[in-house]
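Trainee: here are the coordinates; sequence isn't available:
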């Protein structure tokens, strides 16, 4: 039995499966078609919900309403972390999410969001569009009956909010910290009690003391979430997500049933959303950080000893997954592209920016 058949028959089970079959066929009306998009984002979450809404609205507009995307935020049809199974099983037509939430389905999904000590946003797009990344995303999606595209990017994410300063790797021991993906697994190796919570649940968990700290995205989204109301200790550079991609994934049977023109619209709308969303975060983060600092937030960087420990832990996590043939294939492609991209960017843009900052003071 192939993976798609297995998921269709078993993922939701019983009454839920009955509901899935009722929703499996997209709605039609007078030659028009409505697809249901579920997301991992609470409605209104800064940046990430914006990306989901942007790609949904763009597809609808670019097809002149022939293909209408109906967005359901987390909890409106299924829970935040249930969107993958909902789409593979046909309960919804597409999802918008960070694919590293689904490393339980396959650890290689992490590469299409971010991995610790991985690619920046620009390096990710170099790999994705010109060094085989998109093809690998498609190959992975095919296992689960999905057609996936990158459709958003947060840029480099912050190290996060803490209830105490982090002066050495030992400070992570016993710390209850929210961090998804392979970064969370690496942090666990430093002794942290790692939690994987949907974005809409993080504020309450931090406020109640259920967690001692959290990463979310960066200054603008974090300020919107209100974490500065709870703690004033903020680390601005993190090891875990140096350029986090977001994904739009469509049930593959649904995608294959679309016209070539509508399929291309989904691809182009996703790529446009990626660039628009990355610019949205980067345009807002600087002024948001200034507001946070002026309100009493203590802006810090991790010491080298912490970075070194995070690097060792991240290497362990990768090593544990390299026994999986497909993970190893993606890892090799990703690593080769990252080294190549970084070499030129370091010699060109990074060198220029250092000189620009020196000359302009």
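Mentor: Yes, it's here. This is a predicted model, so every value here is computed, not measured. Numbers count the residues shown, from 1 in each chain.
Trainee: When you work out contacts or count neighbours from here on, use the C-alpha atoms and nothing else.
Mentor: Noted.
Trainee: Check the gap between residue 222 and residue 76 for me.
Mentor: Residue 222 is 23 Å from residue 76, where distance means CA to CA, to the nearest Å.
Trainee: With neighbour numbers in mind, choose between the two.
Mentor: Neighbours per residue, other CA atoms under 10 Å: of residue 222 and residue 76, the larger number sits with residue 222, 23 against 13.
Trainee: what residues are up against the residue nearest to residue 136 when sequence neighbours are not counted?
Mentor: What sits nearest to residue 136 in space, not counting adjacent residues and going by CA to CA, 6 or more residues apart in numbering, is residue 330, at 6.9 Å. For residue 330, the contacting residues are 108, 111, 133, 136, taking CA atoms under 8 Å, 6 or more residues apart in numbering as the criterion.
Trainee: of all the residues you listed, which comes closest to residue 302?
Mentor: residue 111 (24.0 Å; CA to CA).
Trainee: Helix, strand or coil: sort out that closest one for me.
Mentor: When classified by DSSP: H, G, I helix; E, B strand; the rest coil, residue 111 comes out as helix.
Trainee: Can you give me the neighbour number for it?
Mentor: Other residues lying near residue 111 total 26 when counted by other CA under 10 Å.
Trainee: Surely it touches residue 102?
Mentor: No. Between residue 111 and residue 102 there is no contact under CA atoms under 8 Å: 11.0 Å.
Trainee: Strands along the stretch 1-150 of the chain, start to end?
Mentor: If DSSP state E, counting those that start in this stretch is used as the criterion, the strands of the stretch 1-150 of the chain fall at 27-29, 32-39, 67-72, 94-97, 146-153.
Trainee: could I get those as JSON lines with mean neighbour count and distance to residue 283?
Mentor: Written out in JSON lines, the entries for the strands of the stretch 1-150 of the chain read as follows (neighbours: other CA atoms under 10 Å; distance: least, CA to CA, whole Å):
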{"stretch": "strand 27-29", "mean neighbour count": "11", "distance to residue 283": "38"}
{"stretch": "strand 32-39", "mean neighbour count": "22", "distance to residue 283": "24"}
{"stretch": "strand 67-72", "mean neighbour count": "21", "distance to residue 283": "26"}
{"stretch": "strand 94-97", "mean neighbour count": "30", "distance to residue 283": "22"}
{"stretch": "strand 146-153", "mean neighbour count": "29", "distance to residue 283": "13"}
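Trainee: and of these, who's closest to residue 313?
Mentor: strand 146-153 (24.9 Å).
Trainee: Second structure follows, compare the two:
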């Protein structure tokens, strides 16, 4: 049960009382909980400090500790340190951790509509996605989707628009996808399967060795900032875009509702504020570092940036739209989420075509 907000006078009084007992050995021996401190565990789906999402997890934990003056401390566990990379949802739902930093696209088998909260093929761009969740009803539907598992979701990071991935051989058209093994996750993996490829779901930390050893013929991870750090350019120089399969990269913070509801109101607000701030910080960081890293890949490492063949994009768009309809048919809540997502895409898309689309074409000319 939530407690009432603590008044400033009560906080000052508590601080004076605490300062007067600093030399008491009995007080020093008390556990952190007895002193009003809270300690959470955060599991992640990322290798430690992976540029992009790994750094988001670390910044988020640090921000919560800083904004709470140390009253809520979050210890970060990288993928595999406490639970495997793809078991973060279950870890929070089951009480192994109070918090996780991960991506909703991993939960398609559990919740068919969940991947949309990271991205959908030919779906919302980063700004459109933020608009949907924050202003157009997306957050309320997300809360309802995760509530049966005792989880409260927050946007908490964004890797920006993705690339379509690294390929060992050049793509000339749809026929070149047939039988191709590609590391890809989320709804984009199902689109690639229907295009003739063989999707292989691997956590981020296993992508480079799989590509290097030939387990996969191609790999889609994120965008230049993360991809450069992982070193995929050491395996192949063919880098394809646009990332039609993942035009957005929202990272999610999963918070145990039990742990969240036990917090006083001010700490709840701090968790929410820290997540929101990290989303903004991460997206700005991604946009700049993706631009810088792409230049480095091309100019220093000789990477060739290629465009996905037109027939692949056209076929992929048709398949993606059908896939959304299939998800909508799964259950009533999935149908609500798909309808909300499509409505947001149509409305923001009209505005972007009138403004950004026309403007960028004129600016480039």
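Mentor: Structure's in. What do you need? Values in this document were obtained by computation on a predicted structure and should not be read as measured data.
Trainee: returning to what we had before: would you list the strands of the stretch 1-150 of structure 1 in JSON lines and tack on distance to residue 8 of structure 1?
Mentor: Shown next, in JSON lines, are the strands of the stretch 1-150 of structure 1 (distance: least, CA to CA, whole Å):
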{"stretch": "strand 27-29", "distance to residue 8 of structure 1": "19"}
{"stretch": "strand 32-39", "distance to residue 8 of structure 1": "17"}
{"stretch": "strand 67-72", "distance to residue 8 of structure 1": "21"}
{"stretch": "strand 94-97", "distance to residue 8 of structure 1": "15"}
{"stretch": "strand 146-153", "distance to residue 8 of structure 1": "12"}
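Trainee: of all those, which lies closest to residue 325 of structure 1?
Mentor: When the strands of the stretch 1-150 of structure 1 are ranked by proximity to residue 325 of structure 1, the top entry is strand 146-153, at 19.8 Å, counting by CA to CA.
Trainee: Give me the mean deviation of that closest one from structure 2.
Mentor: On superposition with structure 2, the average gap between strand 146-153 of structure 1 and its aligned counterparts reaches 0.5 Å (mean CA distance after the TM-score superposition for structure 1).
Trainee: Which residue range of structure 2 does that strand align onto?
Mentor: Mapping strand 146-153 of structure 1 onto structure 2 (TM-score structural alignment) gives residues 151-158.
Trainee: Touching the matching stretch from outside, list them.
Mentor: With CA under 8 Å, 6+ apart as the contact definition, stretch 151-158 of structure 2 has outside contacts at 52-53, 56, 60, 92-93, 101, 126, 142-143, 146, 248-257, 272, 275-283, 286.
Trainee: Show the buried residues in those residues.
Mentor: Taking 16 or more other CA atoms under 10 Å as the criterion, what is buried in these is 52-53, 56, 60, 92-93, 101, 126, 142, 146, 248-257, 272, 275-283, 286.
Trainee: Filter those down to just the ones in helices.
Mentor: 53, 56, 60, 92-93, 126, 142, 146, 257, 272, 275-283, 286 (DSSP state H).
Trainee: residues touching residue 222 of structure 1, list them.
Mentor: Each residue near residue 222 of structure 1 by CA under 8 Å, 6+ apart is listed here: 216, 228.
Trainee: how far away is the residue positioned nearest the centre of structure 1 from residue 331 of structure 1?
Mentor: To find the centre residue of structure 1, average its C-alpha atoms and take the closest one (CA atoms, centre = their mean): that gives residue 98, at 2.7 Å. With distances taken as CA to CA, residue 98 of structure 1 is found 18 Å from residue 331 of structure 1.
Trainee: cool, and residue 120 of structure 1?
Mentor: Distance of residue 120 of structure 1 to residue 331 of structure 1, given as CA to CA: 15 Å.
Trainee: Compare neighbour counts for the two and give me the winner.
Mentor: Between residue 120 of structure 1 and residue 331, residue 120 has the larger neighbour count (other CA under 10 Å), namely 22 against 17.
Trainee: Hmm, residue 243 and the more buried one touching each other?
Mentor: Yes. Between residue 120 of structure 1 and residue 243 there is a contact at 4.3 Å, judged by CA under 8 Å.
Trainee: show me what contacts the one in structure 1 that sits across from residue 43 of structure 2 in the alignment?
Mentor: For residue 43 of structure 2, the aligned position in structure 1 is residue 38, judged by TM-score structural alignment. Taking CA under 8 Å, 6+ apart, we find residue 38 of structure 1 in contact with 71, 72, 73, 74, 77, 78, 83, 92, 94, 95, 96.
Trainee: Which position in structure 2 pairs with the first one?
Mentor: It stands for residue 71 of structure 1. Alignment note (TM-score structural alignment): residue 71 of structure 1 maps to residue 76 of structure 2.
Trainee: Which of the contacts of residue 330 of structure 1 are retained in structure 2?
Mentor: Listed in the original numbering, the contacts of residue 330 of structure 1 still in contact in structure 2 are 108, 133, 136 (both residues aligned by TM-score structural alignment, their matches' CA atoms under 8 Å).
Trainee: where along the stretch 251-361 of structure 1 do the helices fall?
Mentor: Along the stretch 251-361 of structure 1, the stretches classed as helices by DSSP state H, counting those that start in this stretch are 252-257, 260-294, 304-321, 325-345, 351-360.
Trainee: Residue 235 of structure 1: which of these is closest?
Mentor: Taking CA to CA, helix 260-294 is the member of the helices of the stretch 251-361 of structure 1 nearest to residue 235 of structure 1, at 11.1 Å.
Trainee: re earlier: of the kept ones among the contacts of residue 330 of structure 1, just say which sits nearest to residue 174 of structure 1.
Mentor: Among these, residue 108 lies closest to residue 174 of structure 1 (CA to CA), at 27.9 Å.
Trainee: pretty sure that closest one is touching residue 323, no?
Mentor: No. Using CA under 8 Å, residue 108 of structure 1 is not in contact with residue 323; the gap is 11.8 Å.
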